[in-house]
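Enquirer: here's a sequence, model it:
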Amino acid sequence: MRCDKMSAFIVMDIVREAAKYPNAIHFEIGQPDLAPSPKVTEALQKAVLDNRFSYTESLGIQALREKIADYYHRTYGVEIAPQRILLTPGTSGAFLVAYALTLNQGDKLGLTDPSYPCYKNFAYMMDIQPEFMPVDKQDCYQLTLEQLKKTNVRALQISSPANPTGNIYTPARLKELNDYCISHDIAFISDELYHGLVYDENAATALQFNPNAYVINGFSKYFCMPGMRLGWLIVPENKVREAEIIAQNIFISAPTLSQYAALEAFDESYLQEVKEKFRARRDFLYEQLKDVFTIEFKPQGAFYLWADVSKYTDDSYEFAKKMLHEIQVAATPGIDFGANGTKHYLRFAYTRDITHLREGVERIKHWLK
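Expert: Here you go, the predicted structure:
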């Protein structure tokens, strides 16, 4: 275990500092401010009244796994057996299980730079070696097949839509990466947590191109249930028993009340409203900031803008601290997400209503003048 290599979340330091200012504007928080469907609240209340406080089986309750399988059939046209779905405590639990299933001590895990910092931190915890591959605006932050061919990784992890950039992988790119991984016995791990929050075109799942991909998703973002700590992992059929054993030892089972509440999370009409609210916020914030900072493309999914602030600074971390202290506007420094030019970037989350976003934009524009 190489915990000495792990990095702290700078964003959490920003969150703590921003809490000191009652009038702070929050662009740093990577969680939805919207409530889940009222049906979720009703299901949660019923679960409490029904005394649902015991463990479930380690894979999770069958009814919810069936609902997730049906969701994949309706959304992507893929058939997933419910027994291949493991419910986990957030997607963090899913990452740990996926890495334990696919990698041994010292194996290499392919990651893009920038990417979500927990990937590498989990790798270091498990004495796995992350191999970083730089991605940038030239290819819309997508990993290329040529880059993958130059590595000797045992598993590859991508995220689509991605945190922090908001890009999605095209079906063609997903297919060629998966085809290569299949032919070279490389496990393909796809973080699809922001699926559903895709605004101008549909996102493809890795399962459309690789029936044995390890696919991670959860209820924190699109379903607006971050504090319920519930994710899922889809594993190959021949890995189900092994995944179950790992889950039994790491966390026994995902939170029971959350599982019963999530039975009502697939409320399509409500979820469409959620998506449209985030689309409106994206459009507003992009239009307001694209001429203030350098924003390389309009984000395709998730709820983040990846803004190049190098016209004002060569250290976005110091810039973020100064912006917070002087005008009480909080954003996440790019160095949270890697080393590939990230010191020039800030991540702005559009996870508050437009009135809140507008106030933040006005403060930034006045401050920079």
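Enquirer: when you work out contacts or count neighbours from here on, use the C-alpha atoms and nothing else.
Expert: Fine.
Enquirer: now residue 204, nearest residue through space, not along the chain?
Expert: Leaving out its chain neighbours, the residue that sits closest to residue 204 by C-alpha to C-alpha, 6 or more residues apart in numbering is residue 171, at 5.8 Å.
Enquirer: for that neighbour, give its distance to residue 244.
Expert: Distance, residue 171 to residue 244, by C-alpha to C-alpha, to the nearest Å: 31 Å.
Enquirer: which one of those two has more residues nearby?
Expert: residue 244 (22 against 16; other C-alpha atoms under 10 Å).
Enquirer: now the more buried one: which helix or strand?
Expert: helix 240-250 (DSSP states H and E).
Enquirer: could I get the full set of helices for the stretch 51-200 of the chain?
Expert: Applying DSSP state H, counting those that start in this stretch to the stretch 51-200 of the chain gives helices spanning 62-76, 90-102, 117-125, 145-149, 171-183.
Enquirer: contacts for the first one next, please.
Expert: When contacts are defined by C-alpha atoms under 8 Å, 6 or more residues apart in numbering, helix 62-76 is touched by residues 78-83, 85-87, 204-205, 208, 259-260, 262-263, 266.
Enquirer: how about a cut-off of 7 Å?
Expert: 78, 79, 80, 81, 82, 85, 259, 263 (C-alpha atoms under 7 Å, 6 or more residues apart in numbering).
Enquirer: circling back to that earlier point, can you list contacts of the helix or strand just after the helix holding residue 244?
Expert: With elements assigned by DSSP H and E, the helix or strand that comes after helix 240-250 is helix 256-262. The contact list for helix 256-262 (C-alpha under 7 Å, 6+ apart) reads 40-41, 43-44, 47, 52-56, 64, 228, 230.
Enquirer: what about residue 150, how many neighbours?
Expert: Neighbourhood size, residue 150 [other C-alpha under 10 Å]: 9.
Enquirer: compare with the first, here's sequence two:
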Amino acid sequence: MKPFIVMDVLKKARELEDVIHLEIGEPDLLPSPKVKQALENALKNNNFFYTEAKGLESLRKKIAAHYKSMYDVNVNPKNIIITTGTSTAFLIAFYFSKTIATPTPGYPCYENFAELENKKFIKIPTSFPEYKININELNKYNFDTLMISSPNNPTGTIYSNEDLKYICSYCEENGKLLISDELYHGLVYSDDYTTALKYNKNAIVINGFSKYFCMPGLRIGWMIVPDALVRDAEIIAQNILISAPTLSQYAALEAFDYEYLSSVKEEFQKRRDFLYEELKDLFPIAKPDGAFYLWCDISKYSDNSLEFCNTLLEVAKVAATPGVDFGDFNTYIRIAYTKNINELETAAKRMRNFLKNIK
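Expert: Just a heads-up that it's a prediction; the model follows:
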């Protein structure tokens, strides 16, 4: 199994002083104060015991209400399974597949999860500036499962309602399972997006509380599975999870604080706009539609993204993720705008000075 390189970068960066961390996909903002209060209450009430394998019914009902509020989609709480982060959700979802096809660049762990379960993994190339799959070319590939990520990590690409509807229809008409990674939903800087469940009731949808809800360390996520797979998914959860962390589940009950969450989205949008303007003259960058990353083409400076990021860290004290972590992208780096604008401004100045010296 390949290493998750960003975690190695983070480890090295934490050993140095005065580093600006733009490598890890972790929001620096706190969750709603209501989350902390709910966690404190759970501690006081001694909620240290397992829940059922699918998770607290009260939390599953909250998630179902979220889909109605956000997307006008009805979800039965019985179809929701609370997971430990989204990683275990992917492990459960991949059980139902033999060959998984997904656009690249993409989240590195997808391929590692597939390898862990001895599944075939097909990478569908995409290109600047949209980084979207071409539906008309899907028949070139032999797969039973199509997995998409919208917004995408690392590019920030989203599939519009029209795009998503077409993908969903393709999967239904061709008997393909669709897995939709929607972890960065909420952090989308347009109104033209929705959940795959809007157009495909047989899709598996995966989301969690780490990004938009600013709760990465609580390791809590969810998946929504179609009726035909609910019992099998529950059995897998019983075996690999027992249950997701109980305290985290109680905390997540109060995560749907939409007034607070709107300020989270606004802050990340400001950061995106600021850092894009600061860096767009240094690198070719497709302005992201969502998430909190810039996917930067460094081919003018280097053809070795790992070496570039190591030097950037050691010399300029800016931590970034090498593109090779996301596949065969040795002339790209990913920069996370997960620090305040003052820190982003300092990081941009450091990068500009660094690049002057390596031209």
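Enquirer: overlay the chains and give the TM-score.
Expert: Here the TM-score for the pair of chains, by TM-score structural alignment, normalised by the length of the second structure, is 0.98; 356 aligned residues with a C-alpha RMSD of 0.9 Å.
Enquirer: in the second structure, which residues correspond to the helix holding residue 244 of the first structure?
Expert: Counting by TM-score structural alignment, helix 240-250 of the first structure pairs with residues 230-240 of the second structure.
Enquirer: what's the answer for stretch 300-311 of the first structure, then?
Expert: Under TM-score structural alignment, the match for stretch 300-311 of the first structure is residues 289-300.
Enquirer: now stretch 56-75 of the first structure
Expert: The aligned range for stretch 56-75 of the first structure is 51-70, by TM-score structural alignment.
Enquirer: mind listing what's buried along that stretch?
Expert: The neighbour-count check on stretch 51-70 of the second structure (16 or more other C-alpha atoms under 10 Å) flags 51-57, 59-67 as buried.
Enquirer: got it, and stretch 301-318 of the first structure?
Expert: 301-310, 315-317.
Enquirer: where along the stretch 201-350 of the first structure do the helices fall?
Expert: For the stretch 201-350 of the first structure, applying DSSP H, counting those that start in this stretch gives helices covering 240-250, 256-262, 268-289, 316-327.
Enquirer: make CSV from those and add distance to residue 358 of the first structure to it.
Expert: Formatted as CSV, the helices of the stretch 201-350 of the first structure follow (distance: least, C-alpha to C-alpha, whole Å):
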stretch, distance to residue 358 of the first structure
helix 240-250, 43
helix 256-262, 33
helix 268-289, 8
helix 316-327, 14
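Enquirer: need the winner for burial among these.
Expert: helix 256-262 (a mean of 23; mean count of other C-alpha atoms under 10 Å).
Enquirer: what about the aligned residue in the first structure for residue 324 of the second structure, neighbour count?
Expert: Using TM-score structural alignment, the equivalent of residue 324 of the second structure in the first structure is residue 335. For residue 335 of the first structure, the tally of surrounding residues (other C-alpha under 10 Å) stands at 23.
Enquirer: what's residue 21 of the first structure aligned with over in the second structure?
Expert: Using TM-score structural alignment, residue 21 of the first structure pairs with residue 16 in the second structure.
Enquirer: same check, this time on residue 135 of the first structure
Expert: Aligned partner of residue 135 of the first structure by TM-score structural alignment: residue 126.
Enquirer: and that match, what does it touch?
Expert: 103, 104, 132, 133 are the contacts of residue 126 of the second structure under C-alpha under 7 Å, 6+ apart.
Enquirer: go again with 10 Å.
Expert: Contacts for residue 126 of the second structure (C-alpha atoms under 10 Å, 6 or more residues apart in numbering) come out as 103, 104, 105, 132, 133, 134.
Enquirer: tell me which of those fall in strands.
Expert: Among those, DSSP state E puts 103, 104 in strands.
Enquirer: of the contacts of residue 126 of the second structure, which stay in contact in the first structure?
Expert: Counting by both residues aligned by TM-score structural alignment, their matches' C-alpha atoms under 10 Å, the first structure reproduces these contacts from the contacts of residue 126 of the second structure: 103, 104, 105, 132, 133, 134.
Enquirer: adding distance to residue 28 of the second structure, write these out as TSV.
Expert: Below are those laid out as TSV (distance: C-alpha to C-alpha, whole Å):
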residue	distance to residue 28 of the second structure
103	28
104	27
105	24
132	28
133	31
134	35
